[in-house]
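Undergrad: Using only what follows, build the 3D model:
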Amino acid sequence: MITTQAQLNQALSELEAEKRLALDIESDSFYHYEERLCIVTVSSPRENYIFDTLALGEAGRELQSLVERRDRPLLMHSANNDVLALKRGYRLEFGWIQDTALACTLLNYPQTSLASLAEAFLGLRLPKDLQRHDWGQRPILQQHIDYLINDTRHLFEIHDRIEGELRDRDIYEEYELECRALVQSVPREREFDPERFRRIRAHEELDASRRGALKALYAWRDGLARSLNRAPFRVISDGTLLDLAKDPPRDVAELARRSGVGRWLSEHAEEMLAVIRRGLSEPAPLRAPFKPRTTGDDAKRLDPRQRDVLGKLKGWREKEAASRGLGLQAVLPTPVMFELIQNPPRDVAELAAHPRVGQSRARRYGEKLLQLLAPLARARR
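TA: This next block holds a predicted model:
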């Protein structure tokens, strides 16, 4: 356990000479509205280190020296969220990531969890009893340590097995390019979108006024969760919100009899009733109103010609992936499809220069992609 500056200095010194490392993090986002980075676990092929980032505070920024090197791979599993959390929490910049879950996705493995890979490749059954543990709690006990290091110490052998298959299937360059995209990922500020109430299952069964009540309750819950620093579902569940919107209570007594309202009732009963009444008076449509995105795969709304090309690209990608027994993203990542549609390349060389296409894809698919994109390329000239 690394909890002090002296221990941190010693650990960083010991890890400096290692030729590769494995890393995983634990946060408390399952419990709190504002995520905290609680634990960083780092393994070398010889030793395991657990960095208590709550105890280290800003000194944890010195972990930069472990992750920034471009001459030493940093093995991770499902790296995207961890990379973004470390960039947000410590402003870390990464050099070289190898992601075992990403590799499995490209190879079209039916199961990509670390537990599945450990059992398939190593014959190990990793315990799952602490998957929902609150890692903001202290002290860290031996059972916690044993669980944490299981997330990193097996990645070396697992990656070695998978790397051979990536090379055999001739998609190692594609894998490297997708890992490089992880390195370059940019964290976004968390923004509450009131229209996401439509993600609640069965919302479409409500009429417009009751959808309005659900939307109002959804926004109210987020505000309360933020003020309490609790994960929204730990304030009131989606199911309870749906029930209150579907059959709105008329008074405090009726609200008190509803399942799932619980201890929030005494302080917020009148407020909840007012929110429901307001929502009922503001009907919400079944579909969210269109809001142009400024970032993302579909940042620009596609015109009819572009949508037609997108459909053809998706159909071609499905057939190609099936014929090679690979995942769809191995053939062509979805964000790249949108980028090529919005800015079609003029030739194979320009296609290969795209940072997530590369030489291998350009050689294999270049002429076909240019053919599919030709209507858009002509319009670009």
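
Undergrad: C-alpha from now on. contacts and neighbour counts both.
TA: OK.

Undergrad: how close does Ala288 sit to Arg196?
TA: From Ala288 over to Arg196 the distance is 8 Å, taken as CA to CA, to the nearest Å.

Undergrad: same check, this time on Asn108
TA: From Asn108 over to Arg196 the distance is 30 Å, taken as CA to CA.

Undergrad: Which one's more surrounded, these two?
TA: With other CA atoms under 10 Å as the criterion, Asn108 and Arg196 differ in neighbour count, and Asn108 comes out ahead with 18 against 12.

Undergrad: what's the distance between Pro73 and Ala208?
TA: Computed with CA to CA, the distance linking Pro73 and Ala208 is 53 Å.

Undergrad: Pick out the residue closest to the middle of this protein.
TA: Within the chain, the residue whose C-alpha comes closest to the C-alpha centroid is Asn81; the distance, by CA atoms, centre = their mean, is 4.6 Å.

Undergrad: Please give the structure of this sequence too, so both can be compared:
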Amino acid sequence: MPTDAIADETPEPVTPQAPRLELRDPLPPVVDTPELLRDTCERIAAGTGPIALDAERASGYRYSQRAYLVQVRREGSGTHLIDPTAFDSLVPLDTAFDGNEWILHAATQDLMCLAEVGLYPESLFDTELAGRLLNLPRVGLAALVEHYLGLSLAKEFSAADWSTRPLPEPWLVYAALDVEVLVELRDLIDAELQKAGKREWAAEEFEALLSFQGPPERKEPWRRTSGIHKARGRRALGLVREIWETRDAIAEARDTTPGRILPDTSILEIAVNPPQDANALKSMRIMKNRGPRRFLSEWYDAIERGLTLDESELPTTGQRTDGPPPPRAWADKNPEAADRLARSREVVVELAEKHDLPTENLISPQLVRNLAWEPPTPITVDTVTEALVADGARAWQIGLIVDPLTAALKPESV
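TA: Next up, the predicted model:
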């Protein structure tokens, strides 16, 4: 038998499965009474060191982004699972934290819903963001736990409906595990940041998160409707807008994710081929499902509004109100800006490789596009610095990039 055939039959080495992360303590009860909350606050206040924190939402099921479970762990106090829906606020818990450092993973996902229940950090450490600054290939919590601790962490309930009551025990175990080793993980990542000379960078990033107010509100969020390119012409776009806004109002009132009221595909189907009367709407395939059919009159009212809008009230085609146009259109619309963007991107890639960073963590891609599309006048290190500061760039980022970026923004002949 040929030697290559023997090689083909040799099995690939199997990477051993990392041992499963398990709870070190018995699963705690859900804190859902004033008495239990008072006891929890006393135990947390008596603990030591930073506070591991996480929150579970029901994003795929609810319109709101509220927290339906808050998990807390601290040395000397153990893990606590708190039901925020059982209380007017969790301010007593915030008091028990007493300004100690929070440890969060992907803080921007949880800070807003924690603030809604009265929890505000005075200092924090974000393990996901720290992993990005270290340019790790995978920065999910499970990946970091395996990388640093050699343990596997299942994420099978990450998309569960956490508004469910009572919460099933397997879900509660999953939630408790999310904070089980955050303190140990934080210390290991912190040591690596210091070794890489990136601890001060991380400190600036964490400080910026303390004032995080959520993503900027889109001026025309209906333009994010999936498949909107199929809506040809201003009248069709007007129909998309009216139906989308009707759906959004219904979803908010019912605290249900909009896609469960009416899918984006159905919005487009109506907008592209609008029915001529209520009976025609009712007979459409998309109205055979009970969910959309419950709001038949609301959909028809939205269609009538869209069809009778004055030309001056119709949205314009291709208009963007939240920044420059897509870069693919720059070569035709603004060739000079396209050249600036190309040079700026080269600078970002080169610097990111030099400092072992993802390009998006060295500097926001949107910020680079904004500067390339409309650079300051005159283009100097000082004016570019001002623009970077105004758009939220941190001091460490500006220190690394402002000189080469300024040069890239200037005309090549200069």
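
Undergrad: residue range for stretch 108-119 of the first structure in the second structure?
TA: Correspondence between stretch 108-119 of the first structure and the second structure is established over residues 135-146, with TM-score structural alignment as the criterion.

Undergrad: OK, contacts around Leu388 of the second structure?
TA: Residues in contact with Leu388 of the second structure (CA atoms under 8 Å, 6 or more residues apart in numbering) are 367, 398.

Undergrad: Assign it to helix, strand or coil.
TA: For Leu388 of the second structure, the secondary structure call by DSSP: H, G, I helix; E, B strand; the rest coil comes out as helix.

Undergrad: What separation is there between it and Ala58 of the second structure?
TA: Distance of Leu388 of the second structure to Ala58 of the second structure, computed by CA to CA: 35 Å.

Undergrad: which residue lines up with His80 of the second structure in the first structure?
TA: Looks like His80 of the second structure aligns to Tyr49 there (TM-score structural alignment).

Undergrad: With Leu237 of the second structure instead?
TA: Correspondence of Leu237 of the second structure to the first structure, assessed by TM-score structural alignment: Arg211.

Undergrad: For that match, give its distance to Phe192 of the first structure.
TA: The gap separating Arg211 of the first structure from Phe192 of the first structure is 18 Å, by CA to CA.

Undergrad: More neighbours: the two, which one.
TA: Between Arg211 of the first structure and Phe192, counting by other CA under 10 Å, Arg211 is the more crowded of the two (26 against 10).

Undergrad: Show me where the stretch 101-250 of the first structure has its helices.
TA: For the stretch 101-250 of the first structure, applying DSSP state H, counting those that start in this stretch gives helices covering 114-122, 142-150, 155-168, 172-183, 208-228, 232-235, 238-246.

Undergrad: which helices and strands does the shortest one pack with?
TA: With contacts defined as 3 or more CA pairs under 8 Å, 6 or more residues apart in numbering; DSSP states H and E, the secondary structure elements packing on helix 232-235 of the first structure are helix 208-228.

Undergrad: what sits up against the helix it packs on?
TA: Around helix 208-228 of the first structure, the neighbours that count as contacts under CA under 8 Å, 6+ apart are 33-34, 192, 194-195, 197, 203-204, 231-232, 235-236, 241-242, 244-246, 272, 275-286.

Undergrad: what comes up buried for it?
TA: Under the neighbour-count criterion of 16 or more other CA atoms under 10 Å, helix 208-228 of the first structure has 208-222, 224-225 buried.

Undergrad: One more: stretch 152-165 of the first structure?
TA: 152-156, 158-159, 162-163, 165.

Undergrad: what's the answer for stretch 101-119 of the first structure, then?
TA: Of the residues in stretch 101-119 of the first structure, those buried by neighbour count under the rule 16+ other CA under 10 Å are 101-108, 112, 114-118.

Undergrad: same thing with stretch 38-51 of the first structure?
TA: Residues of stretch 38-51 of the first structure classed as buried by neighbour count (16+ other CA under 10 Å): 38-45, 48-51.

Undergrad: The contacts of helix 208-228 of the first structure, buried ones only, as a PyMOL selection?
TA: What follows is the PyMOL syntax selecting those of the contacts of helix 208-228 of the first structure that are buried according to 16+ other CA under 10 Å:
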select buried, resi 33+197+203+231+232+235+236+241+242+244+245+246+272+275+276+277+278+279+280+282+283+284
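
Undergrad: Can you list the residue ranges for strands in the stretch 51-200 of the second structure?
TA: Using DSSP state E, counting those that start in this stretch, the strands assigned to the stretch 51-200 of the second structure run over residues 69-75, 78-82, 102-104, 124-126.

Undergrad: Would you mind putting those into TSV with distance to Glu346 of the second structure alongside?
TA: Output for the strands of the stretch 51-200 of the second structure, formatted as TSV (distance: least, CA to CA, whole Å):
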stretch	distance to Glu346 of the second structure
strand 69-75	43
strand 78-82	47
strand 102-104	33
strand 124-126	29
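
Undergrad: looking at those, which is closest to Val402 of the second structure?
TA: Among the strands of the stretch 51-200 of the second structure, the nearest to Val402 of the second structure by CA to CA is strand 124-126 (25.9 Å).
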